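A.B. asks: sequence-free structure coming up:
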């Protein structure tokens, strides 16, 4: 469940963006990100996660630019930047060999398994699926940004299906990886 809470800044951003505007959404996302980081710093047994640090930097930087630079961004252009930033964060964790899901999994899996190839491989696969979901979101944003005749519902459906698919896969795959089908 804590992995889903890590996406709270994106949910807050999307809600505030839709109700009030993109700059306010970015500020709300930044404040939510900072609240999650503070929670991890002050809670015993918790540490800030790569995803949460990256999210705070993403929203904080974009909010600062939006407030000080007053860019002329459309809502879709802001969403594209946010989704692309999230994709880059996730790909970055894969590139450095520390899939973002691994930090969340360590909160539930005994330390004796952390160095196993199975644990590392499972987290790499799950993180790659999340990267794929975020890529789908970026592609949907691009379609809506550059093909204005496409109904916005297409982007919403693509986003929902990508996120639901990643969430379901995250719940299903660890057990599947533990007990592969006989072959």
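C.D. replies: Looks like it arrived, so ask away. Treat the numbers as computed from the prediction; the structure is a model and nothing was measured.

A.B. asks: contacts, neighbours, all on C-alpha from now
C.D. replies: Fine.

A.B. asks: any chance you could map the helices in the protein?
C.D. replies: Remark: helices assigned in the chain by DSSP state H are 2-5, 8-19, 22-42, 50-69, 75-95, 100-105, 117-146, 152-178.

A.B. asks: and the angle from the longest one to helix 75-95?
C.D. replies: So that's helix 117-146. For helix 117-146 against helix 75-95, the angle by axes from the mean of the first three to the mean of the last three C-alpha atoms, to 10 degrees is 160 degrees.

A.B. asks: mind listing what's buried in helix 117-146?
C.D. replies: The neighbour-count check on helix 117-146 (16 or more other C-alpha atoms under 10 Å) flags 119-120, 122-145 as buried.

A.B. asks: For it, enumerate the helices and strands it packs against.
C.D. replies: If you count contacts as 3 or more C-alpha pairs under 8 Å, 6 or more residues apart in numbering; DSSP states H and E, helix 117-146 packs onto helix 75-95, helix 100-105, helix 152-178.

A.B. asks: If you count contacts, what does the first one end up packed against?
C.D. replies: Looking back up the chat, that one is helix 75-95. Contacts defined by 3+ C-alpha pairs under 8 Å, 6+ apart place helix 75-95 against helix 50-69, helix 100-105, helix 117-146.

A.B. asks: Alongside the first one, take a look at this:
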């Protein structure tokens, strides 16, 4: 459920009609802020809200752009731009050695293993895969947008795959690491 909440602003933005992208961006912003408030009230630490905070900043900027210029030439590329921003956020979290999944994983893991090398390594691998998935999604969406298909069914399917594939990998990879870590 955590990943669904984390990416809920992006899901909302993706499913709202692209013809009204300014309202979709505003909805993404409202949802991002709502998720941050909800998660903070539930006791989530700021390091567990890296994507959420980045989402709020992105959607604030996108909403401002979209309302200022609804016919902006960036509109067809907004899907690619959003995935690119997610790749950037995830990549920066890796570069500063604070993988965004680490804070999320800490919410359901006892504090005594937070600094364990396997725990940190697992989250580094998972975040790296998310970063790669976002970057590939951004590239494919940019190609589709350049071909005039930025808001097509194909683009929607690419966006869905860009979230579902790393979610499935995360679940399976973490389960495999946990299975190997259990003493026999």
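C.D. replies: Yep, it's here. A quick note: this is a predicted structure, and the numbers were derived from the prediction, not measured.

A.B. asks: quick one on the thing from earlier: output the helices of structure 1 as CSV; include the columns distance to residue 111 of structure 1.
C.D. replies: As requested, the helices of structure 1 are exported to CSV (distance: least, C-alpha to C-alpha, whole Å):
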stretch, distance to residue 111 of structure 1
helix 2-5, 18
helix 8-19, 27
helix 22-42, 19
helix 50-69, 19
helix 75-95, 20
helix 100-105, 10
helix 117-146, 11
helix 152-178, 16
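
A.B. asks: can you tell me which of the helices and strands packed on helix 75-95 of structure 1 comes nearest to residue 11 of structure 1?
C.D. replies: Set against residue 11 of structure 1 and scored by C-alpha to C-alpha, these come closest in helix 50-69, at 12.1 Å.

A.B. asks: on average, how far is the closest one from the matching bit in structure 2?
C.D. replies: When structure 2 is overlaid, helix 50-69 of structure 1 sits 1.4 Å from its aligned residues on average, using mean C-alpha distance after the TM-score superposition for structure 1.

A.B. asks: Now do that helix and helix 8-19, the angle between them.
C.D. replies: If you take the same axes, to 10 degrees, helix 50-69 of structure 1 sits at 30 degrees to helix 8-19.

A.B. asks: Does anything pack onto helix 50-69 of structure 1? Which helices or strands?
C.D. replies: helix 22-42, helix 75-95.

A.B. asks: How far away from the center of its chain is it?
C.D. replies: Averaging C-alpha positions (C-alpha atoms, centre = their mean, to the nearest Å) puts helix 50-69 of structure 1 14 Å from its chain's average.

A.B. asks: now stretch 6-18 of structure 2
C.D. replies: That offset, for stretch 6-18 of structure 2, works out to 11 Å (C-alpha atoms, centre = their mean).

A.B. asks: And for stretch 102-111 of structure 2?
C.D. replies: Distance, centroid of stretch 102-111 of structure 2 to centroid of chain: 18 Å (C-alpha atoms, centre = their mean).

A.B. asks: Can you mark which positions in that stretch are buried?
C.D. replies: Quick answer for stretch 102-111 of structure 2 (16+ other C-alpha under 10 Å): 102, 103, 104, 105, 106.

A.B. asks: Mind listing residues that contact it?
C.D. replies: Residues outside stretch 102-111 of structure 2 that contact it (C-alpha atoms under 8 Å, 6 or more residues apart in numbering): 2, 44, 45, 46, 47, 48, 49, 114, 120, 123, 124.

A.B. asks: that older thread, adding distance to residue 19 of structure 1, write the helices and strands packed on helix 75-95 of structure 1 out as a markdown table.
C.D. replies: Formatted as a markdown table, the helices and strands packed on helix 75-95 of structure 1 follow (distance: least, C-alpha to C-alpha, whole Å):
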| stretch | distance to residue 19 of structure 1 |
| --- | --- |
| helix 50-69 | 17 |
| helix 100-105 | 30 |
| helix 117-146 | 18 |
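
A.B. asks: isn't residue 134 of structure 2 right up against residue 79?
C.D. replies: No: at 10.9 Å, residue 134 of structure 2 and residue 79 do not qualify as touching, with contact defined as C-alpha atoms under 8 Å.

A.B. asks: Show the end-to-end separation of stretch 148-156 of structure 2, please.
C.D. replies: 14 Å (C-alpha to C-alpha, to the nearest Å).

A.B. asks: how much distance is there from it to the middle of the chain?
C.D. replies: Distance, stretch centre to chain centre, for stretch 148-156 of structure 2: 19 Å (C-alpha atoms, centre = their mean).

A.B. asks: likewise stretch 170-183 of structure 1?
C.D. replies: Stretch 170-183 of structure 1 has its C-alpha centroid displaced from the chain centroid by 23 Å (C-alpha atoms, centre = their mean).

A.B. asks: List the buried residues in that stretch.
C.D. replies: Taking 16+ other C-alpha under 10 Å as the criterion, stretch 170-183 of structure 1 shows 170, 173, 174 as buried.

A.B. asks: so residue 173 of structure 1 touches residue 127, yeah?
C.D. replies: No: when contacts are counted by C-alpha under 8 Å, residue 173 of structure 1 is not listed as touching residue 127 (11.3 Å).
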